[in-house]
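# Predicted model follows, preceded by the sequence.
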Amino acid sequence: MIEIIKSIIFGIVEGITEWLPISSTGHMILLNEVMPLSVSKEYLDMYLVVIQLGAIMAVVLLFWKKIFPFSFQEKNIIKKDIFTMWFKIVVACIPAVIVELAFGDYIEGVFYHYQVVAVMLIIVGILFIVVENWNKNRVSKICSIQEITYQTAFIIGIFQVIAAVFPGTSRSGATIIGALLLGVSRTVIAEFTFYLAIPVMFGASFMKLLSFGVTFQDNELALLITAMLSSFVVSLYVIRFFIGYIKKNDFKAFGWYRIVIGIVVFIAFGFIL
């Protein structure tokens, strides 16, 4: 019963941190340091990735009309603009896929611990504040998903690689910073980041399940489903909040949060630079 409660908490934290640019992977690693699940390391590695499926299903549900490229009620069954958007998303995924396939296991072994998380929380937090101050009086050049070019999508994908390498960076945080530098509006990059997460998370979850296998011990399947369900429910609210928030505000508040929590991690875990 205690492990089920822990799994609900893991799902809640995942649902909150996956969509805010504060690093879901970083928070998961830190949460497991404070409140470890009584499971094997192999299961935990799979679990921390696959529970993201609950969060991504919230995106699919909320944005279904914008991401499904077929219409059975209109004359033109195929929505060409949505197909084009998916091609751009594939292009943006290429850099991260290459890095994950080539160096995924090495990266997890070397960088996935709280010291790296704390450092990256602070560094990216500072970058958020610096970039937003620089971006304050600039006019956005790209104000819709359709205006994102293949070149822009690929560059955004390169920024995403940073998050793939260093936990605590935040996949959405890295793409947001890159997109702001490229002149993409806040609302557009937030939406593009949501869509970009769909193939990334499904792909990562599939690879983890493939390597772990489909045989679960004791209550392992129950823990996984519980976390996915709680992350799904929480994500429905967090995504709506985030979209509404960035229509009126910049990302500096998330930068300050990252800096504060990074410092707290250093103090709490007694890490000395």
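Here it is on my side, so go on.
# From here on, just use CA atoms for contacts and neighbour counts.
OK.
# Residue 24 and residue 12 touch, don't they?
No. Between residue 24 and residue 12 there is no contact under Cα atoms under 8 Å: 10.8 Å.
# and those two? which has more neighbours close in?
Neighbours per residue (other Cα atoms under 10 Å) separate residue 24 from residue 12, with residue 24 holding more: 25 against 21.
# How about the contacts made by the more buried one?
Contacts for residue 24 (Cα atoms under 8 Å, 6 or more residues apart in numbering) come out as 13-14, 16-18, 168, 170.
# ok, and here's another one to check against it:
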Amino acid sequence: MNTLQAIILAIIEGLTEFLPISSTAHMGFTASLLGMEESDFLKMFQVSIQFGAILAIVVLYWKKFFNFENFKFYYKLVYAVIPALVLGYLFDDKIEAVLGNQIAISSVLVLGGVVLLFVDNWFKNPTILDEKDISIKKAVIIGFWQCLAMMPGTSRSAASIIGGMTQGLNRKSAAEFSFFLAVPTMLAVTVYSIFVKTWGKGTPTEMKGYEMILQDQNHIFLFIMGNIVAFIVALIAVKTFITFLTKYGFKFWGWYRIIIGIALLIFFYNK
């Protein structure tokens, strides 16, 4: 991976992590289109630069995250993230196996797009307009919805936002709670991929994520730069998405997923 490729992937991560279009799918497609050789470092890099994206959420909503008097906010996130932590750990190997199947991911992209075309019509009468009105029970249910995104191409953002809307949240509050929930979820995934997970298990190149990063100066540079770029781009993308979603809903993103998914299906089928 060279510097330009790393910057492009980080831009894609920052743009798509909080949109209902699947950052995993877009980074995978981009890496394939750029002719990047599949490697453990590439997979780890795509996961680890999520750290930069979640920092953008903490900065944008710092009053929420650092209001230590509102303990219920933290309880909600802790309980809501448990399903993803447990199921993610149990199915980690199966999830990684699907990451290289671009046909499957493209198909999921299309199917998810079809769902987004109808979401706005399904949930027309929201009753919850602010995070403080979300009960712990509803937060946990949203956490289970988030687990649907373990299938690459689904989109963690789309799954958790739709989950929120099933619990009576309006589009804005559902999107914001999805962002809040992303922080512990993606922080856990990043820490796991860097410090716990053994990449290339059973091969001569078997090592932890931090060992790959510290392997040479170029890897250290790419890791730091990727997180910085993802952070900056995510800062812009999040606020823009909230405004767009509140005003126009999901239909645009549905058509986007369908068009991109079909185009990629044709591309990878003929490749």
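Thanks, I have it. Just so it is clear, the structure is predicted and the values come from calculations on it, not from any experiment.
# With secondary structure added, can I get the contacts of residue 24 of structure 1 in a markdown table?
Listed next are the contacts of residue 24 of structure 1 as a markdown table, based on DSSP: H, G, I helix; E, B strand; the rest coil:
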| residue | secondary structure |
| --- | --- |
| 13 | helix |
| 14 | helix |
| 16 | helix |
| 17 | helix |
| 18 | coil |
| 168 | coil |
| 170 | coil |
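# just these now: which is nearest residue 204 of structure 1?
For those, the minimum distance to residue 204 of structure 1 (Cα to Cα) is 14.3 Å, reached by residue 18.
# what sits against that closest one?
Counted by Cα under 8 Å, 6+ apart, residue 18 of structure 1 has contacts 24, 52, 55.
# Number of residues surrounding the residue opposite the last one in structure 2 once aligned?
When the structures are aligned by TM-score structural alignment, the residue of structure 2 matched to residue 55 of structure 1 is residue 53. Residues within reach of residue 53 of structure 2, counting by other Cα under 10 Å, total 32.
# What of the one 3 residues further on?
The burial count assigned to residue 56 of structure 2 is 24, neighbours taken as other Cα under 10 Å.
# Can you name the residues that contact it?
Residue 56 of structure 2 neighbours (Cα under 8 Å, 6+ apart): 231-232, 234-235.
# Can you tell me the closest non-neighbouring residue to residue 42 of structure 1?
residue 212 (7.0 Å; Cα to Cα, 6 or more residues apart in numbering).
# who's in contact with residue 111 of structure 2?
Residue 111 of structure 2 touches residue 258, counting by Cα under 8 Å, 6+ apart.
# Can you tell me how far it is from residue 39 of structure 2?
28 Å (Cα to Cα, to the nearest Å).
# And residue 119 of structure 2, by the same measure?
37 Å.
# same question, residue 12 of structure 2
For residue 12 of structure 2, the distance to residue 39 of structure 2 - Cα to Cα - is 19 Å.
# residue ranges for the helices of the stretch 151-271 of structure 2, please.
156-166, 171-191, 209-213, 217-248, 251-269 (DSSP state H, counting those that start in this stretch).
# Actually, the stretch 51-200 of structure 1.
Using DSSP H, counting those that start in this stretch, helices in the stretch 51-200 of structure 1 cover 52-62, 64-67, 80-111, 114-135, 150-165, 171-181, 186-212.
# which residues does the equivalent of residue 163 of structure 2 over in structure 1 contact?
Under the alignment (TM-score structural alignment), residue 163 of structure 2 maps onto residue 178 of structure 1. If a contact means Cα under 8 Å, 6+ apart, then residue 178 of structure 1 has 155-156, 159 as its contacts.
# What about these, which one has the most neighbours?
Top of these by neighbour count (other Cα under 10 Å): residue 156, with 27 neighbours.
# picking that back up, now, which of the contacts of residue 178 of structure 1 sits nearest residue 188 of structure 1?
Out of the contacts of residue 178 of structure 1, the member with the shortest distance to residue 188 of structure 1 (by Cα to Cα) is residue 156, at 12.7 Å.
# how near is the counterpart of that closest one in structure 2 to residue 63 of structure 2?
In structure 2, the residue matched to residue 156 of structure 1 (TM-score structural alignment) is residue 142. Counting by Cα to Cα, the gap from residue 142 of structure 2 to residue 63 of structure 2 is 23 Å.
# how close does the aligned residue in structure 2 for residue 65 of structure 1 sit to residue 133 of structure 2?
In structure 2, the residue matched to residue 65 of structure 1 (TM-score structural alignment) is residue 63. Taking Cα to Cα as the measure, residue 63 of structure 2 falls 17 Å from residue 133 of structure 2.
# Any buried residues in the helix or strand encompassing residue 26 of structure 1, and which?
In this structure, residue 26 of structure 1 is located in helix 24-34 according to DSSP states H and E. Across helix 24-34 of structure 1, burial judged by 16 or more other Cα atoms under 10 Å covers 24-31.
# Go through those and name the one nearest residue 264 of structure 1.
For the buried residues of helix 24-34 of structure 1, the nearest to residue 264 of structure 1 is residue 30 (11.2 Å; Cα to Cα).
# check contacts around the closest residue to that closest one other than its chain neighbours.
The shortest distance from residue 30 of structure 1 to any non-neighbouring residue, by Cα to Cα, 6+ apart, is to residue 114 (6.2 Å). Residues near residue 114 of structure 1 by Cα under 8 Å, 6+ apart: 26, 29-30, 265.
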